[in-house]
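What follows is a protein structure lacking sequence information:
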């Protein structure tokens, strides 16, 4: 089935647009209207992201007020993908994680206009919240976003004791008392003797899901995703935390700046700055499980044979719209070279990881 790129129209009063622009770092929304799929929605609109707010093409967070639900959710994110010359790395990553059996947001490219002015191609991202759980038939449970590099599962950051075990996290769904679950989890990571670690930690986190996430992050090589850019969901049915990827534009061989990241930059076992990854890889049974998961992925899903059609289909569907994007049309030659670039990265990264497995 062909990949369709729908068009959304944003209408915002001049005074509200001026208020939005006045302070790029203000997270307070302004009212606006969004026309999508033949329906006009009253929305609250705000900028999203950190360093990306300085770019000419900015990203947005949208909350639906009336009607309250859009595409099965209350909130969406529209990412400009400004530094990704392919505009597909985020979507490619989330679809890849889904294929690995890891919870991940749905995504869809769209065309956006604002007050009649065409703003180009955006990536619509599903918000990770209670609606995310409902769509998947999952039990309600608290969700925490890792909002900065303090979310490293450690008591320390840069060899200094953190002010709080919850430093680096922001609760996106749940109640105040749910913070206790996350605090206990992080405390246990840092206090369980290594001899007891396999049995004890398995009471707090879905090990298989976490190791599949680790394999996905290692394959796609998200340097920014080990202590940041993920969410934690505690499944109230199992009592176990699961990890959900978020913001994967700096992947598949490119940095978040858009520059080239060499295929051997991220080690096979992830980054030791993620203390949970470090400890899991010190446990022989978890290391073997991770090895088996990674071996299977390298043979079946992280291959050019498996990924090339997905890459080319996304590229071909986007190309006519990139030619009309005022921020991207002048770099169409770079856009056209990206499928080959990503496929070559997969070849190189796959070979590198297979060689590393020989002594893992």
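Nice, thanks for sending it over. This structure is a prediction, so every number in the text was calculated from the model and none was measured.

hey, let's count contacts and neighbours off CA atoms from now on
Noted.

How about the contacts made by residue 100?
212, 213, 216, 297 (CA atoms under 8 Å, 6 or more residues apart in numbering).

quick one: which of these sit in strands?
With strands defined by DSSP state E, no entry of the contacts of residue 100 lies inside them.

so is the residue nearest to residue 127 when sequence neighbours are not counted in a helix, a strand, or just coil?
The shortest distance from residue 127 to any non-neighbouring residue, by CA to CA, 6 or more residues apart in numbering, is to residue 76 (5.4 Å). Secondary structure, DSSP: H, G, I helix; E, B strand; the rest coil: residue 76 is strand.

Verify the contact between residue 76 and residue 62 for me.
Yes: at 5.4 Å, residue 76 and residue 62 qualify as touching, with contact defined as CA atoms under 8 Å.

Which of these two has more residues huddled nearby?
Ranked by neighbour count (other CA atoms under 10 Å), residue 76 and residue 62 place residue 62 first, with 22 against 19.

Quick check: that one is in a helix.
No: when classified by three-state DSSP, residue 62 is found to be strand rather than part of a helix.

Longest helix of the chain, counting residues only.
For the chain, the helix with the greatest residue count under DSSP state H is helix 332-357.

Okay, buried residues for that helix please.
Neighbour-count burial for helix 332-357 flags 332, 335, 338-339, 341-346, 349-351, 353-354 (criterion: 16 or more other CA atoms under 10 Å).

can you pull out the helices in this structure?
Using DSSP H, the helices of the chain run over 14-22, 89-100, 130-135, 179-191, 197-201, 207-220, 275-280, 284-300, 304-322, 332-357.

give me the number of residues near residue 306?
12.

roughly how far apart are it and residue 257?
Distance from residue 306 to residue 257, counting by CA to CA, to the nearest Å: 27 Å.

likewise residue 184?
Distance from residue 184 to residue 257, counting by CA to CA: 36 Å.

just residue 218 next, same as before
19 Å.

which one of the two has more residues nearby?
More neighbours surround residue 218 than the other of residue 218 and residue 257, with 24 against 13 (other CA under 10 Å).

quick one, what contacts the closest residue to that one other than its chain neighbours?
Closest residue to residue 218 apart from its sequence neighbours, by CA to CA, 6+ apart: residue 270 at 5.9 Å. Contact partners of residue 270, counting by CA under 8 Å, 6+ apart, are 214, 217, 218, 226, 277.

try this one side by side with the last:
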């Protein structure tokens, strides 16, 4: 049995400090996170929460912010899957002559399925960095009739006001977000296009421009496709949409969750893609073994989605088929992986957002999960940045080299992160050396979906089916290092965790040195599926030694 519990007095002191820090953080965040207050008649409020959750009928309300009052607003639930969950998303509509900061309506997204409450905000900030025509997002806290509803992401609604704020002409705007999720850019009869691409701006019954564009997109010969695409579409919006989906791992954006905007004021490149809906991004995975919508409440994680993974889309398939366009996309992703999507840029941004929202997250009784879940998911999002970047560099940007599950690296510096990435882009482990003497390189072998040797029969359901062997070169070298290694747990049907493991935080890393299993100081992030060993030395990496993970 491994005793890792803190002394009760130490725990009490730590707890008081944690409360104090949250109070201080809350006072700071209050000055930066706007507060929206909704007041409704009792009957209207009861109707909002008791009627069919999928009703889009608006109800009257009063909206208050920063001492200003809007008396004639309207409110309803919004979205699809989040209407099933306890914390709802809302759309608030303002009177035509009394807009809120220049907008006619507010989208308040609950972020319920994302325990980090970061992914949607980070995604929209990333698209803003790309210079895309895309929604902006900021955080707000919401109350209804004095009852706190928690922390929300306020995301621009793509409408006439959105276009005007971006200096764009009010023209045809199609929402590929219909109920059917079949907006794959194929040629379809008008009666189906009206279902797959509901029209947000323009004559409801006039689909001639969309039909013409889709016909050109589908019927242009391969030899003329690249030139046609550069004339028909804003090519930067195409490349950045695909690049963003590749980097953020948003694979459900090809038959839904995007807008098509037709700007006739431009002489060419009149069609612009506007991205939408990135709450299920950056490593979140659905669990297809669980009926919808429970499939979205999945703590599984993966960063190894192939580029352009997801359902078929005509524009995607034809671009990928064209060597010049495919290479242009690869170069765009490569540039972003070395400029915008780096640890040096993303980690400070994540830390800044965490400092801003952590007190509100702690106070949010409507969120899914605990405050510790939030903290672990913050680490998970950071790990996603590292692992996704390494995966794409290994398998997409460069020609893959090396071997599966067996990586040797020169390791001659301290204070540097050495990421051991296999042939398939899997991040096997990371080492940070604090002391090195006589070390030239290290070989790390992992054995996926395999129980470690010498594990007792009774412990097998309590173990993770993956183990690790570390070999220093030369064997006489001396070192001290921090170790991180990852196991696989994407869904209930795709995981290496033993059936007897109910709480992955209870797992402990142990090493076997010939005399039995010996515990090492370690902890597990059950969302990143990440094992952190605070310190290892050459003694735990001698010949015949290896690391395993199971319940003590």
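Right, received. Where do you want to start? Keep in mind it's a predicted model, so treat the numbers as computed, not measured.

Can you pull the TM-score for these?
Here the TM-score for the pair of chains, by TM-score structural alignment, normalised by the length of structure 1, is 0.92; 355 aligned residues with a CA RMSD of 2.2 Å.

for the helices of structure 1, which one sits closest to residue 154 of structure 1?
Comparing the helices of structure 1 against residue 154 of structure 1 with CA to CA, the closest turns out to be helix 275-280 (5.6 Å).

Specify, as a residue range, where the closest one falls in structure 2.
Under TM-score structural alignment, the match for helix 275-280 of structure 1 in structure 2 covers residues 314-319.

Also stretch 334-348 of structure 1?
So stretch 334-348 of structure 1 sits over residues 373-387 in structure 2, by TM-score structural alignment.

got the residue ranges for the strands in the stretch 101-250 of structure 1?
Using DSSP state E, counting those that start in this stretch, the strands of the stretch 101-250 of structure 1 run over 107-114, 117-126, 143-146, 156-157, 160-161, 169-173, 230-235, 240-245.

check the fit of the first one onto structure 2 and give the mean distance.
Strand 107-114 of structure 1 differs from its equivalent in structure 2 by a mean of 0.8 Å after superposition (mean CA distance after the TM-score superposition for structure 1).

in structure 2, what residues pair with that strand?
The aligned range for strand 107-114 of structure 1 in structure 2 is 137-144, by TM-score structural alignment.

Can you list the buried residues in that stretch?
137, 138, 139, 140, 141, 142, 144.

what residues are up against residue 362 of structure 2?
Contacts for residue 362 of structure 2 (CA under 8 Å, 6+ apart) come out as 22, 370, 371.

For residue 377 of structure 2, see how far away the second one is.
To tie it back to what came earlier, the one meant is residue 370 of structure 2. Counting by CA to CA, the gap from residue 370 of structure 2 to residue 377 of structure 2 is 11 Å.

re the thing from before, just the helices of structure 1: most buried one?
helix 207-220 (a mean of 23; mean count of other CA atoms under 10 Å).

so how far does it sit from its counterpart in structure 2?
After superposition onto structure 2, helix 207-220 of structure 1 sits on average 0.9 Å from its aligned residues (mean CA distance after the TM-score superposition for structure 1).

Which elements pack onto that helix?
On a contact count with 3 or more CA pairs under 8 Å, 6 or more residues apart in numbering; DSSP states H and E, helix 207-220 of structure 1 meets helix 89-100, strand 240-245, helix 284-300.

Just the angle for the first one relative to helix 332-357, thanks.
Regarding helix 89-100 of structure 1 and helix 332-357, their directions subtend 40 degrees when assessed with axes from the mean of the first three to the mean of the last three CA atoms, to 10 degrees.

How about the second one?
On the basis of the same axes, to 10 degrees, strand 240-245 of structure 1 is oriented at 140 degrees to helix 332-357.

For residue 299 of structure 1, see how far away the equivalent of residue 102 of structure 2 over in structure 1 is.
Here residue 102 of structure 2 is matched to residue 72 in structure 1, going by TM-score structural alignment. Residue 72 of structure 1 is 35 Å from residue 299 of structure 1, where distance means CA to CA.

can you check residue 163 of structure 1 too?
For residue 163 of structure 1, the distance to residue 299 of structure 1 equals 44 Å [CA to CA].

Could you work out which of the helices and strands packed on helix 207-220 of structure 1 reaches nearest to residue 170 of structure 1?
Closest approach to residue 170 of structure 1 among those (CA to CA): strand 240-245, 14.2 Å.

now that closest one and helix 179-191, what's the angle there?
Counting by the same axes, to 10 degrees, strand 240-245 of structure 1 lies at 90 degrees to helix 179-191.

other SSEs contacting strand 240-245 of structure 1?
Other elements packing on strand 240-245 of structure 1 under the criterion 3+ CA pairs under 8 Å, 6+ apart are helix 207-220, strand 230-235.

Residue 264 of structure 1: which of these is closest?
helix 207-220 (10.1 Å).

what range in structure 2 does the closest one sit on?
Mapped onto structure 2 using TM-score structural alignment, helix 207-220 of structure 1 covers residues 235-248.

ok, residues contacting the matching stretch?
Residues contacting stretch 235-248 of structure 2 (CA under 8 Å, 6+ apart): 123, 126-127, 130, 132-133, 229, 251, 253, 269, 272-275, 281-283, 306-309, 329, 332-333, 388-389.

What separation do you get for the equivalent of residue 323 of structure 1 over in structure 2 and residue 337 of structure 2?
In structure 2, the residue matched to residue 323 of structure 1 (TM-score structural alignment) is residue 362. Residue 362 of structure 2 sits at a distance of 33 Å from residue 337 of structure 2 (criterion: CA to CA).

Could you do residue 76 of structure 2 as well?
Going from residue 76 of structure 2 to residue 337 of structure 2 by CA to CA gives 40 Å.

same question, residue 28 of structure 2
Between residue 28 of structure 2 and residue 337 of structure 2 the distance is 33 Å, computed by CA to CA.

show me the contacts for residue 349 of structure 1.
Listed by CA under 8 Å, 6+ apart, the contact set of residue 349 of structure 1 reads 219, 263, 264.

hmm, 7 Å instead?
With contact set as CA atoms under 7 Å, 6 or more residues apart in numbering, residue 349 of structure 1 has these partners: 263, 264.

do the one 3 residues further on as well
Taking CA under 7 Å, 6+ apart, we find residue 352 of structure 1 in contact with residue 264.
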